[in-house]
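Peer 1: give me coordinates for this.
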Amino acid sequence: MRTCAPCWTMRGVIPARSAPAARKASPPSSGRNSRGAPMSRWRMSSTAPAASLMNDIVAGHLPVGWTSTASAMPHMQTGRVRVLAASTATRTPFFPDVPTAQEQGVADFDLSGWVGLYGPAGLPEAVVARLQEALKRAFADPTLQQRFTAMGIEPDLRPAAGLMQAAQREDRLWAAAAAAGHIKKEQ
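Peer 2: Okay, the predicted model is just below:
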């Protein structure tokens, strides 16, 4: 964050594509996010580990980056990173004073990290139901809830149909972004 003075708010990040730090951050990309809002020409990588991203931000090699609450939390006490926005439609309880991207003018922005438990096609409904009940019991355990909180994870246990809807929504979102040229394959 030290290298990008306009990057103290989402409103500063969006037009920051002309800032020297933004030019330094990475090679050019399309310059627009998946919703068509102008974004700085920063390279995005879905394969870089969150730890590497956070190390680069803390060291000042990158002006901004998108990552999970869980990977940002350990760095918050250092004072070397600042959370600019929650990417979800609602504020996170871990950073209740941080506005969402939507609150800062990026319409319809709603992305969250998630993990799904998948099984083979044709898995009997009885097995799916047993797994769901076991997960409900585990998620209700106070020890696990405390562990989630300590890690910066907001549990959101959904039934199989809810997981499928979330996966399909994201598939549509990222397919549209790729089709519009906002995501480009790099070698």
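
Peer 1: C-alpha only now, for contacts and for neighbours.
Peer 2: OK.

Peer 1: which non-adjacent residue is nearest Asp108?
Peer 2: Distances taken as Cα to Cα, 6 or more residues apart in numbering place Gln102 nearest to Asp108, at 6.3 Å, with adjacent residues excluded.

Peer 1: oops, could you answer that again for Ala70 instead?
Peer 2: For Ala70, the nearest residue in space outside its immediate sequence neighbours is Gly152; the separation is 4.4 Å by Cα to Cα, 6+ apart.

Peer 1: the one you found reaches Met73, doesn't it?
Peer 2: Yes. Checked against Cα atoms under 8 Å, the pair Gly152 and Met73 is within contact range at 6.6 Å.

Peer 1: who's more crowded, these two?
Peer 2: For Gly152 and Met73, the more surrounded residue by other Cα atoms under 10 Å is Gly152, and the numbers stand at 20 against 17.

Peer 1: now the second one, please; I'll put the structures next to each other:
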Amino acid sequence: MLPSLPPLRSARRPCTPTPAFQAGLPVVPYPPGGSADIPPRTIGQKLGERLGQTVVVENKAGAGTAIGAKAVASAAPDGYTLLLGTVSSQAINPAMTKVGYDALKDFVAVSPVAAIPFVLVAHPSLPAANVGDVLAMARANPGKVGYASAGPGTSNHLAGELMASSAKVQLMHVPYKGSAPALNDVLGGHVPLMFDLLATALPNVQSGKLKALAVTSRQRTPLLPNVPTARESGLQDYEVTAWFGVFAPAGTPAPVVARLNADLTAVLQAPDMQKRLRELGAEPESGPAEAYGRYVRDEADKWGAVVRKAGLTP
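Peer 2: A predicted model of the protein is given here:
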């Protein structure tokens, strides 16, 4: 039988904070309102109903997710302080710089939550109808076909590095201080390409302001059913998603992890929750904690290799 958890302290009544509940459930290592902030707030209420307690989401942004992740890594392993971890906090950033925690040793994976694919979008003026055309242009003009990103080491930057490595071509990375200014310059035709998250790419593709060349997920998305995957476009084994999952500090008792996994799985498999997440451009995911832990280790190996091959530094 799965254990019950004692009630979490509610933010609605005064209490003296203790180290066991210094951050809430879960900690989001991003500012409020972003794509990484939506899934936990969408899921939190339903999870709280199953746990019989208030679920408090706290944003601890900064240092490229390191501040929030480090806070959870050093928290008491009692099931109260969890991390809404992402591909950045658990796989990419630790490969690029000293983040103050070990993404694999300091956490135990609890459950996947969702994954948002990227869309390789192009300004309509670019004479390319598909990924093959882009790669042909890159081979003819090494290092001159540019793609915008939210900054060095971000997921949409490394999506381009992985494509270049997989296809053995040279692309020109054009970094910005965030996705919004990068997307604005692609819309303005100043940079021809960008790997943009499905949620923000969709309205620009539907309006004709950008054209979608490929999605980076393993399978096509029902939101853009006529757009092929990068794999279908000739890039074998290519897959890039902005994935989210729940992690607990290392040492959290196995029965607590099992209880949280079971409740998160039930919440994520509910039809209304799946519908809501898909409306946000995310594909709901669930599964055993052990399997998710293996997936995260594989992702850490994959992105570590990309970072090393590209010679990226902070």
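
Peer 1: report the TM-score for the pair.
Peer 2: Once the chains are overlaid, their TM-score stands at 0.79 when taken by TM-score structural alignment, normalised by the length of structure 1; 180 aligned residues with a Cα RMSD of 3.0 Å.

Peer 1: circling back: distance of the aligned partner of the residue nearest to Asp108 of structure 1 in structure 2 relative to Pro124 of structure 2?
Peer 2: When structure 2 is aligned by TM-score structural alignment, the residue opposite Gln102 of structure 1 is Arg231. With distances taken as Cα to Cα, to the nearest Å, Arg231 of structure 2 is found 23 Å from Pro124 of structure 2.

Peer 1: what about the match of Gln102 of structure 1, neighbour count?
Peer 2: 19.

Peer 1: please list all residues in contact with the nearest residue to Ala85 of structure 1 once chain neighbours are set aside.
Peer 2: Beyond its immediate neighbours in the sequence, the residue positioned closest to Ala85 of structure 1 (Cα to Cα, 6+ apart) is Thr100, lying 4.9 Å away. Contact partners of Thr100 of structure 1, counting by Cα atoms under 8 Å, 6 or more residues apart in numbering, are 85-91.

Peer 1: now Val205 of structure 2
Peer 2: Contacts for Val205 of structure 2 (Cα under 8 Å, 6+ apart) come out as 121, 211-212.

Peer 1: start and end residues in structure 2 for the longest helix along structure 1, please.
Peer 2: Using DSSP state H to define each element, structure 1 has its longest helix at helix 160-179. On the basis of TM-score structural alignment, helix 160-179 of structure 1 is assigned to residues 289-308 in structure 2.

Peer 1: quick one: the helices in the stretch 101-250 of structure 2, in order.
Peer 2: When assigned using DSSP state H, counting those that start in this stretch, the helices of the stretch 101-250 of structure 2 occupy the ranges 131-140, 155-167, 179-187, 198-206.

Peer 1: hmm, who's touching the second one?
Peer 2: This points to helix 155-167 of structure 2. Taking Cα under 8 Å, 6+ apart as the criterion, the residues outside helix 155-167 of structure 2 that touch it are 87-88, 92, 118, 135, 147-151, 170-171, 173, 175, 194-196, 235-236, 238, 240, 242, 306-307, 310.

Peer 1: tell me which element the residue of structure 1 most remote from its centre is part of?
Peer 2: Note on structure 1: the largest separation between a C-alpha and the mean C-alpha position, by Cα atoms, centre = their mean, falls on Ala126 (33.4 Å). Of the helices and strands defined by DSSP states H and E, Ala126 of structure 1 is found in helix 125-140.

Peer 1: that helix relative to helix 160-179, how many degrees between them?
Peer 2: Our comparison of helix 125-140 of structure 1 with helix 160-179, counting by axes from the mean of the first three to the mean of the last three Cα atoms, to 10 degrees, yields an angle of 90 degrees.

Peer 1: between whatever helix or strand comes next after helix 125-140 of structure 1 and helix 125-140, how many degrees?
Peer 2: With elements assigned by DSSP H and E, the helix or strand that comes after helix 125-140 of structure 1 is helix 142-151. Put simply, helix 142-151 of structure 1 runs at 70 degrees to helix 125-140, going by the same axes, to 10 degrees.

Peer 1: against structure 2, where does helix 142-151 of structure 1 fall?
Peer 2: Helix 142-151 of structure 1 corresponds to residues 271-280 in structure 2, going by TM-score structural alignment.

Peer 1: how close does the match of Gln102 of structure 1 sit to Glu279 of structure 2?
Peer 2: Applying Cα to Cα, one obtains 24 Å for the distance of Arg231 of structure 2 from Glu279 of structure 2.

Peer 1: same check, this time on Glu299 of structure 2
Peer 2: Applying Cα to Cα, the value for Glu299 of structure 2 to Glu279 of structure 2 is 26 Å.

Peer 1: then Glu285 of structure 2?
Peer 2: Applying Cα to Cα, the value for Glu285 of structure 2 to Glu279 of structure 2 is 14 Å.

Peer 1: okay, those two: which has more neighbours?
Peer 2: Residue environment comparison for Glu285 of structure 2 versus Glu279 gives the larger neighbour count to Glu285, 17 against 12, counting by other Cα under 10 Å.

Peer 1: for the more buried one, what are its contacts?
Peer 2: Taking Cα under 8 Å, 6+ apart as the criterion, Glu285 of structure 2 is in contact with 112-115, 268.

Peer 1: Glu290 of structure 2: which of the residues you listed is nearest?
Peer 2: Using Cα to Cα, Pro112 is the member of the contacts of Glu285 of structure 2 that lies nearest Glu290 of structure 2, at 10.6 Å.

Peer 1: contacts only, for the counterpart of Met73 of structure 1 in structure 2.
Peer 2: In structure 2, the position corresponding to Met73 of structure 1 is occupied by Leu202, as judged by TM-score structural alignment. Taking Cα under 8 Å, 6+ apart as the criterion, Leu202 of structure 2 is in contact with 223-224.

Peer 1: how about the one 10 residues further on?
Peer 2: Under the criterion of Cα under 8 Å, 6+ apart, the contact partners of Ala212 of structure 2 comprise 119-122, 205, 227.

Peer 1: still on that earlier bit, ranking the contacts of Thr100 of structure 1 by neighbours, who comes first?
Peer 2: Across the contacts of Thr100 of structure 1, neighbour numbers were computed from other Cα under 10 Å; Ala86 holds the maximum, 26 neighbours.

Peer 1: how near is the counterpart of that one in structure 2 to Thr241 of structure 2?
Peer 2: Taking TM-score structural alignment as the alignment basis, one finds that Ala86 of structure 1 is matched in structure 2 by Val215. Plainly put, Val215 of structure 2 is 10 Å away from Thr241 of structure 2 if you go by Cα to Cα.
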